[in-house]
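K.L.:
following is a predicted model, sequence given first.
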Amino acid sequence: MVEPCRSWQEVGGAVDPSPTSELAEAAADLHGEPDVESTVQSVLEYAQAITGGDGVAVMIRQAGRPAVMSATSPEAAEADLVQIQCAEGPGLQAMCVRDAVLVDDVAADARWLSWSRPVSELGFQSVLSLGLGTHRTSLGALSVYSSRARAFPTDRAELARLYARHASVALVSARHESGLRRAIHARHIIGQAQGVLMERYGLDAERAFAMLRNSARHQGVTLTQRAEQILASRPADVS
């Protein structure tokens, strides 16, 4: 009997590791996206183009737990959601081992029985899941679904594995840049709110910040949220 689910190390086969123009173009475009959402969308589209899959989904760790972030079709999103609901499947394994997991025939899969039947009913017969992350951290997993069994030959699977590395770097960079933009925006909003309080109450910057901080604590909101409230309703007094 053919083993229905294999990690990439078990697939074997010699493949030319040099980047193709297809992979190089994808990598360049991924790094050119302006934010996390746009990067994820491009990750999905290029993964589908490179592998020839029928549906692709991205599962991301949020607060330590996996969640479906985006997908190219409702069926692909549902297939990933099944993994989370069943707490088993190739995407979750790929996320843990930070490598690729190949399912040649979903219907014949004997490892994840709770997962295989509903995914087969969605019309998928093979899956290639790719771990997303760095050597230090796991971001999530990219799963490519196909309506055909054994849809991912060795050369395509290896290309997808290399692509996942580029996608991981692009996602890490996008998250970092997004975090920096949020931090800059927050500092700008807080500075504006400080200015309002300084003008309104004749305070210096230090005392205005203390008033803002105490007001945020009193209302049970973040500093940025309280600053936004002050700017949105300037005539209102500070409680």
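P.N.:
Done, it's in.

K.L.:
all contacts plus neighbour counts: C-alpha atoms, from now on.
P.N.:
Fine.

K.L.:
tally of neighbours for residue 168?
P.N.:
Per other C-alpha atoms under 10 Å, the neighbour tally for residue 168 reads 22.

K.L.:
contacts only, for the closest residue to residue 34 other than its chain neighbours.
P.N.:
Using C-alpha to C-alpha, 6 or more residues apart in numbering and skipping the chain neighbours, the partner closest in space to residue 34 is residue 174 (7.4 Å). Neighbour list for residue 174: 31, 33-36, 39 [criterion: C-alpha atoms under 8 Å, 6 or more residues apart in numbering].

K.L.:
just after the top helix by length along the chain, pick out the following helix or strand.
P.N.:
Across the chain, the longest stretch assigned as helix under DSSP state H is helix 154-201. With elements assigned by DSSP states H and E, the helix or strand that comes after helix 154-201 is helix 205-219.

K.L.:
show me which positions of that next one end up buried.
P.N.:
By neighbour count on 16 or more other C-alpha atoms under 10 Å, the buried set for helix 205-219 is 208-209, 211-216.

K.L.:
from the residues you listed, pick the one nearest residue 95.
P.N.:
residue 216 (38.0 Å; C-alpha to C-alpha).

K.L.:
thought residue 230 was touching the closest one, still the case?
P.N.:
No: contact criterion C-alpha atoms under 8 Å: residue 216 and residue 230 do not qualify, at 10.5 Å.

K.L.:
before we move on, back to that, possible to save the buried residues of helix 205-219 as JSON lines with distance to residue 149?
P.N.:
Formatted as JSON lines, the buried residues of helix 205-219 follow (distance: C-alpha to C-alpha, whole Å):
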{"residue": "208", "distance to residue 149": "65"}
{"residue": "209", "distance to residue 149": "62"}
{"residue": "211", "distance to residue 149": "64"}
{"residue": "212", "distance to residue 149": "60"}
{"residue": "213", "distance to residue 149": "59"}
{"residue": "214", "distance to residue 149": "61"}
{"residue": "215", "distance to residue 149": "60"}
{"residue": "216", "distance to residue 149": "56"}
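
K.L.:
ok, structure two:
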Amino acid sequence: MGDMSSPKHDLALRMAELARSIAPPIGVDAVLHDVSKTAKELIPGVDEAGILLVGRNNTHETLGPTSSLMNQLDELQMKYHEGPCLEAALDEVVIRTDDFRDEPRFPNYAPEVVKLGVLSALSFKLYTADRTAGALNLFGFQPNLWDSEAETIGMVLAAHAAAAILASREGEQLQSALSTRDRIGQAKGIIMERFKIDDVRAFGMLRQLSQDTNTKLIEVAQRVIDTRGDQ
């Protein structure tokens, strides 16, 4: 039997301990559902909650909705290009509607939500980035519901939601960058082995192929990887 106290064995044990102790990160969807649920629990009168993200070209996502009604409310805003969520996401920090039956700011949207039984709304800007804007949106089936304390709690929850979304997006960008780097490195290794050249010349070949074919470097790298078994 091998020496169980060897440095390699100690390292393997330590890595196993770390793997068990590092909890899997909670996903952004779970965080946003938790934000919506917490809004309902902490703010009296909140019947529906969710997050609206607005992208370019009139695209949108409804995240963490408490029910399918939130999706309907967001779709109506995108249809009419008006509403508290859109206004908060794109312009204002907090938008409050005490009674949609008397809401001149949203002449098309307001009557539609009244038909759905919704009478009040409170929306908080999350952030505005290059390609997206977002808002945390709270709706109530009764009018004149919320005071300054409700707005304060809403702003705290909105900040929490914004942090989760931005961290998620940064993580996606990081994963993309790492994947790109790894694929270029893999393609470079294949070229080095195939043509018996060093890594500088291999990268030069990749870059030249990219320029000659007017193709992104990562796409050229992927083609090299795909032809790895070919001679």
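P.N.:
Looks like it arrived, so ask away. All values derive from a computational prediction rather than experimental measurement.

K.L.:
got a TM-score for the pair?
P.N.:
With the length set by TM-score structural alignment, normalised by the length of the second structure, the two chains reach a TM-score of 0.71; 206 aligned residues with a C-alpha RMSD of 3.4 Å.

K.L.:
returning to that earlier point: the longest helix of the first structure vs the second structure, average offset?
P.N.:
Its matched residues in the second structure lie on average 2.2 Å from helix 154-201 of the first structure after superposition (mean C-alpha distance after the TM-score superposition for the first structure).

K.L.:
is residue 53 of the second structure part of a helix or strand, or is it coil?
P.N.:
strand (DSSP: H, G, I helix; E, B strand; the rest coil).

K.L.:
coming back round to it: which bit of the second structure covers the longest helix of the first structure?
P.N.:
Under TM-score structural alignment, the counterpart of helix 154-201 of the first structure in the second structure spans residues 148-195.

K.L.:
for residue 190 of the first structure, give me its contacts.
P.N.:
Residue 190 of the first structure makes contact with 223-224, 227-228, according to C-alpha under 8 Å, 6+ apart.

K.L.:
one more: residue 58 of the second structure?
P.N.:
Neighbour list for residue 58 of the second structure: residue 78 [criterion: C-alpha under 8 Å, 6+ apart].

K.L.:
okay, now the equivalent of residue 127 of the first structure over in the second structure: neighbour count?
P.N.:
Using TM-score structural alignment, the partner of residue 127 of the first structure in the second structure is residue 121. Neighbours of residue 121 of the second structure under the rule other C-alpha under 10 Å: 28.

K.L.:
so how far is residue 102 of the second structure from the closest residue to residue 108 of the second structure other than its chain neighbours?
P.N.:
Of all residues not flanking residue 108 of the second structure in the chain, residue 80 sits nearest, at 6.6 Å (C-alpha to C-alpha, 6+ apart). Using C-alpha to C-alpha, to the nearest Å, residue 80 of the second structure is found at 18 Å from residue 102 of the second structure.

K.L.:
with adjacent residues omitted, what lies nearest to the residue most central in space within the first structure?
P.N.:
Most central in the first structure under C-alpha atoms, centre = their mean is residue 60, positioned 4.1 Å from the mean C-alpha point. Closest residue in space to residue 60 of the first structure, ignoring its immediate chain neighbours: residue 140 at 4.2 Å, by C-alpha to C-alpha, 6+ apart.

K.L.:
so the one you found is in which element?
P.N.:
Element membership for residue 140 of the first structure (DSSP H and E) is strand 138-146.

K.L.:
and that strand, how far out from the chain's middle?
P.N.:
Centroid displacement of strand 138-146 of the first structure relative to its chain, using C-alpha atoms, centre = their mean, to the nearest Å, is 9 Å.

K.L.:
that one against the second structure, how far on average?
P.N.:
When the second structure is overlaid, strand 138-146 of the first structure sits 2.4 Å from its aligned residues on average, using mean C-alpha distance after the TM-score superposition for the first structure.

K.L.:
which parts of that strand are buried?
P.N.:
For strand 138-146 of the first structure, the neighbour count (16+ other C-alpha under 10 Å) marks 138-146 as buried.

K.L.:
considering those residues, which is situated nearest to residue 234 of the first structure?
P.N.:
Closest approach between these and residue 234 of the first structure, by C-alpha to C-alpha: residue 139, at 40.7 Å.

K.L.:
doesn't residue 6 of the first structure fall inside a helix?
P.N.:
No: assigned with three-state DSSP, residue 6 of the first structure falls outside any helix and is strand.

K.L.:
state the number of residues packed around residue 81 of the second structure.
P.N.:
Counted with other C-alpha under 10 Å, residue 81 of the second structure comes out at 14.

K.L.:
tell me the spacing between it and residue 59 of the second structure.
P.N.:
For residue 81 of the second structure relative to residue 59 of the second structure (C-alpha to C-alpha), the value is 11 Å.

K.L.:
between these two, what contacts are shared?
P.N.:
Common neighbours of residue 81 of the second structure and residue 59, counting by C-alpha under 8 Å, 6+ apart, are absent.

K.L.:
on that earlier part again, dump the buried residues of strand 138-146 of the first structure into JSON lines; add distance to residue 119 of the first structure as well.
P.N.:
Shown next, in JSON lines, are the buried residues of strand 138-146 of the first structure (distance: C-alpha to C-alpha, whole Å):
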{"residue": "138", "distance to residue 119 of the first structure": "24"}
{"residue": "139", "distance to residue 119 of the first structure": "23"}
{"residue": "140", "distance to residue 119 of the first structure": "19"}
{"residue": "141", "distance to residue 119 of the first structure": "17"}
{"residue": "142", "distance to residue 119 of the first structure": "16"}
{"residue": "143", "distance to residue 119 of the first structure": "12"}
{"residue": "144", "distance to residue 119 of the first structure": "12"}
{"residue": "145", "distance to residue 119 of the first structure": "9"}
{"residue": "146", "distance to residue 119 of the first structure": "11"}
